[in-house]
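Chemist: sequence and predicted structure, then a few things I'm wondering about:
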Amino acid sequence: MTTHIDRTHGAALASWVESAHGHAQFPIQNLPMGVFATGASARIGCAIGDQVLDVAAALSAGLLPDVDTRTARAVTGETLNAWMALDAAQRRTLRVDLSRLLEAGSHTGAIAQRHRGVILHAQEDCRMLLPAQVGDYTDYYAGIHHAYNCGVIFRPEQPLQPNYKHLPVAYHGRASTLMPSGVPVHRPSGQVRVDGDGGPQGRFQPTARLDYELELAIWVGPGNPLATRIDIAQAAQHVAGFGLLNDWSARDIQAWESAPLGPFLGKNFMTSVSPWVVTSDAMAPFRAARMPRDASDPRPLAYLDDADDAACGGLSIALEVHLSTRRMREAGLAPHRLSHGDASALWWTPAQMVAHHTAGGCNLRPGDLIGTGTISMPEGRECGCLLEMTHGGKRPVQLPNGEVRSFLEDGDEVVLRGTCRREGFASIGFGECRGQVRG
């Protein structure tokens, strides 16, 4: 398990980058990795306060003297794929070196301050890109409350399918439509069901039931050869980091096409991903036990069962969904928080998802993306999507300005946020995953 806590996590650690002091998202204890551009070329960066550290520039300035040759090559590219391919020890060493470079009072930090004009860029001046070239994208269904709530809507007699607690259920998504935060989502068209005199039939039209889904992104690190599998005890070492993911969904298209197979046009038009990758090492203080099983629940099969993963394979991340309508922005109103929840409400851990994905011999590759599935809470309207929150559109949400929403309308902007908090440690965040609906 990646639960290595060291001095880089210390609450008293401070940076010479002034904006990092008490920063709600990116203090020196976080140091997420991303890809940014200030012009035509893309470069690998590390977020620190409201700045971006140009890692290649720091390397060229001799500020990362302990970095080995493979790591140096990995951080001078235009995507994070090679960094993700590093083994867990190499990624950890780089994180320690970056922390030392940015630490107030350190020898390297004192030298780095003299290069700040070359190695630092204001985040507001940077264009954030998709962190990696994604070869494959898989979306799980690990949020048990989401699965149950949807089951109540569609199958009240049996909300959870019989297989749900036995194996992590998933489908393969469309990697080409993964987009970084801020890219608008265009309302898709497809076939929806209409009931006529001759029975159900399809009609092609723009979706009238556009929805969001609050998920975590799991970025795959080192992969595995074809026809091999990743053991559950080692699976956490194959996760490079985490982000936020919005799996935009056209519910009316999805409902008509998903019998008998899974989602297709209802899901493949766009998925938004936050640009910063919060590393597995940064998440070490915020690990949690996986969701408890009671006596009536099946014990995971051996290939999904590991004592360390059961004890600390889960994640404690406070999650929020905010909505801003066109009318709200025109009136100068702040976005409205639709719901909040926690990533600890995932029935399956990231390691179990990785182990199951490779159980039949599928080869994962660095930069592959895994979505956790929608994360919801067990009661009330603390749901990770409008489908649940409005009970299939039957119970619209009342917004503070008098507007109501059953599903998203043109001009609506959805913002996902995530924060990790634990007593004795500095809080860290994921930035935002933002997208506005266009007609």
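Modeler: Nice, I can see it. Numbering: from 1, shown residues only.
Chemist: please count neighbours and contacts with C-alpha atoms only from this point.
Modeler: Will do.
Chemist: helix, strand, or coil at residue 147?
Modeler: Secondary structure for residue 147, judged by DSSP: H, G, I helix; E, B strand; the rest coil, is helix.
Chemist: gap between it and residue 371?
Modeler: 15 Å (C-alpha to C-alpha, to the nearest Å).
Chemist: which of those two has more residues huddled nearby?
Modeler: Legend: neighbour count by other C-alpha atoms under 10 Å for residue 147 and residue 371, higher for residue 371 (30 against 20).
Chemist: ok, the more buried one to residue 246 distance?
Modeler: Counting by C-alpha to C-alpha, the gap from residue 371 to residue 246 is 9 Å.
Chemist: what touches both of these two?
Modeler: Both residue 371 and residue 246 are in contact with residue 215, where contact means C-alpha atoms under 8 Å, 6 or more residues apart in numbering.
Chemist: what's the closest non-adjacent residue to residue 319?
Modeler: Nearest non-adjacent residue to residue 319, counting by C-alpha to C-alpha, 6 or more residues apart in numbering: residue 418, 4.5 Å away.
Chemist: tell me the secondary structure at the one you found.
Modeler: Following three-state DSSP, we place residue 418 in the strand state.
Chemist: pretty sure residue 249 contacts residue 210?
Modeler: Yes - counting by C-alpha atoms under 8 Å, residue 210 is a contact partner of residue 249 at 5.9 Å.
Chemist: mind giving me the packing neighbours of the longest strand that the chain contains?
Modeler: If you go by DSSP state E, the chain has its longest strand at strand 428-438. Helices and strands touching strand 428-438, by 3 or more C-alpha pairs under 8 Å, 6 or more residues apart in numbering; DSSP states H and E, are strand 185-186, strand 239-246, strand 271-273, strand 413-420.
Chemist: okay, pairing it with this:
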Amino acid sequence: MSLAEEITQLVEETPFVDTHEHLLEESTRLKGPEKAARPERALKDFSVLLSHYADADLVVAGLPPADYQQFFRPDLSPKDKWKLVGKYYERARHTGYLQNVRESVRMLYGIDDLSADTVQEVSDRVAALIKPGYYQHVLKEVALVEHCQVNSLEEGLFMETAQPELLCQDLSFVRLSTGLDLPYVAKLANREVRSLQDWHQVIDWCFATYGPRAIAVKNQSAYGRKLDYAQVSAQEAAPLFEQYLRDPAKLNEAGHKAIQDHLFHYCVRKATEYKLPVKLHTGYYAGHSNMPLHRLRHNAGDMCELLRQHPDTPFVIMHITYPYQDEAIAIAKHYANAYIDMCWAWIINPLAGVRFVKEFLMAVPANKLLTFGGDYMPVELVPGHARIARRGLAQVLNELVAEGWLTPREVPVLVERLMRGNARELFDYEGTLANWKR
């Protein structure tokens, strides 16, 4: 066996700690699409494999809106569904999203590709796989993932998962700060909110209730605003919050931003108190036709002030701020509390992922990089993403050794660190799991 083959085999055999998913609960998938918040991502035919991320590439390739809606109907046959999307699948088949679909189809169902001739058989195997215990099989046995960290989109704050040892849960603080949802959270906490102080107490309750069992906190406010969170005191925010309580529509944009800024920092301080890393979406947008690239380019610059103001808080900068990944490298090199997560990035652009890891390792201490998160709702798509990530990591390490930047003896330690060691150091998996068992 050659050195390159040995390195590749080592990467293939080392489990990942998966640091970011949106997986539905297994119980939701067993019930089927009628019980899911996003029904198309709980279907029991091949279309579920094209329901997350791949669907955006199909639309960008030309899939008409009406055909898109038809495609995800649960009562349409697999062959009729293929007639709607086959042409667009072929147009987009080389993208990371679609390569991921094919890898997952091969790994889970033993079929090489989707086509008019295979979609019925794939659909039959999709349905047959969905049975109690299949998450354990797909994630641990097929994808070779030790455990996942899940930002559940089924619940507004925190998912009381049935499988905490496999599906660690993030505490989302969007509804507490940047996407305020007073009725939902106040009802959850069984508290009446009449002032900013009351809302602080609600936030405190959320952290006390969910914080000990959370693996991290998560906020994706970059989808709706810049990450320029100013320091706004409680004294400044209190009268604005009272105006918000009376009538949010009458509060101007500056007032809304000031409230969000104040509450964001309040939540970050609470996360630090509970020793929870803060995960922030940065960079590329999911979906299609709505990405304001001019704002995304400021994500990394805005992060610098947050990193400076909260030096004791580990921030996880998600998705490598693609397509501005050079800035992510600079941030991780300069700030001790900045960590970069490659979740989603491998399938947005696999070759950009390879370039990123090569350059990152030449510039930044290796403990600052988390190398895998599938970022999916359907569990069936995690194996393909893990395969693409392993291929990319093996390519990176082989190239760095061949080019003389790494020695062969350095590779095993680096593989262990990048694939699971860094995640084990940054996140308290054992402590969190112990709190679930109490």
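Modeler: Looks like it came in fine. Being a predicted model, the structure only gives us computed values, none of them experimental.
Chemist: tm score of chain vs chain?
Modeler: The TM-score (TM-score structural alignment, normalised by the length of the second structure) is 0.23; 176 aligned residues with a C-alpha RMSD of 7.5 Å.
Chemist: residue 249 and residue 210 of the first structure: which has the busier surroundings?
Modeler: Just comparing residue 249 of the first structure and residue 210: by other C-alpha under 10 Å the higher neighbour count belongs to residue 249, 26 against 23.
Chemist: from residue 8 of the second structure, how far off is residue 399 of the second structure?
Modeler: 11 Å.
Chemist: of the two, which one has the most company?
Modeler: Set residue 399 of the second structure next to residue 8 and count neighbours by other C-alpha under 10 Å: residue 8 wins out with 19 against 16.
Chemist: nearest spatial neighbour of that one, chain-adjacent residues omitted?
Modeler: residue 394 is the one closest to residue 8 of the second structure (C-alpha to C-alpha, 6+ apart), at 5.1 Å.
Chemist: these two touch, right, the one you found and residue 7?
Modeler: Yes - using C-alpha under 8 Å, residue 394 of the second structure makes contact with residue 7 at a distance of 6.5 Å.
Chemist: looking at those two, which one has more neighbours?
Modeler: More crowded of residue 394 of the second structure and residue 7, by other C-alpha under 10 Å: residue 394, with 23 against 20.
Chemist: so after the helix or strand hosting residue 388 of the second structure, what's the next helix or strand?
Modeler: Applying DSSP states H and E as the criterion places residue 388 of the second structure in helix 382-402. The C-terminal neighbour of helix 382-402 of the second structure among helices and strands, as given by DSSP H and E, is helix 411-416.
Chemist: elements contacting that next one?
Modeler: So helix 411-416 of the second structure, by 3+ C-alpha pairs under 8 Å, 6+ apart, packs with helix 3-13.
Chemist: buried residues, the helix it packs on. List them.
Modeler: Buried residues in helix 3-13 of the second structure, counting neighbours by 16 or more other C-alpha atoms under 10 Å, are found at 4, 7-8, 10-12.
Chemist: what's the angle from it to helix 382-402?
Modeler: Angle, helix 3-13 of the second structure to helix 382-402, by axes from the mean of the first three to the mean of the last three C-alpha atoms, to 10 degrees: 150 degrees.
Chemist: which residues are in contact with helix 3-13 of the second structure?
Modeler: Residues contacting helix 3-13 of the second structure (C-alpha under 8 Å, 6+ apart): 144, 390-391, 393-395, 397-398, 408, 411-412, 415.
Chemist: any chance of a PyMOL selection covering the buried ones in these?
Modeler: Buried residues among the contacts of helix 3-13 of the second structure (16+ other C-alpha under 10 Å), as a PyMOL selection:
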select buried, resi 144+390+391+393+394+395+397+398+408+411+415
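Chemist: farthest pair within the contacts of helix 3-13 of the second structure?
Modeler: 144 and 408 (24.0 Å; C-alpha to C-alpha).
Chemist: select the longest helix from the first structure.
Modeler: If you go by DSSP state H, the first structure has its longest helix at helix 88-102.
Chemist: mind giving me the packing neighbours of the helix or strand following that one?
Modeler: Moving toward the C-terminus from helix 88-102 of the first structure, the next helix or strand (DSSP H and E) is helix 107-113. Helix 107-113 of the first structure sits against helix 88-102, with contacts defined as 3+ C-alpha pairs under 8 Å, 6+ apart.
Chemist: just the angle for the helix it packs on relative to strand 239-246, thanks.
Modeler: Going by the same axes, to 10 degrees, helix 88-102 of the first structure makes 80 degrees with strand 239-246.
Chemist: and helix 88-102 of the first structure, what's buried?
Modeler: 88, 90-92, 94-102.
Chemist: dump those to a markdown table, plus distance to residue 171 of the first structure.
Modeler: Converted to a markdown table, the buried residues of helix 88-102 of the first structure look like this (distance: C-alpha to C-alpha, whole Å):
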| residue | distance to residue 171 of the first structure |
| --- | --- |
| 88 | 27 |
| 90 | 32 |
| 91 | 29 |
| 92 | 31 |
| 94 | 34 |
| 95 | 33 |
| 96 | 37 |
| 97 | 38 |
| 98 | 37 |
| 99 | 38 |
| 100 | 41 |
| 101 | 42 |
| 102 | 41 |
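Chemist: closest one of those to residue 33 of the first structure?
Modeler: After measuring the buried residues of helix 88-102 of the first structure against residue 33 of the first structure - C-alpha to C-alpha - the closest member comes out as residue 95, at 9.7 Å.
Chemist: burial count for the closest residue to residue 242 of the first structure other than its chain neighbours?
Modeler: Leaving aside its sequence neighbours, residue 242 of the first structure sits nearest to residue 218 (C-alpha to C-alpha, 6+ apart; 4.8 Å). Residue 218 of the first structure sits with 28 neighbouring residues when counted by other C-alpha under 10 Å.
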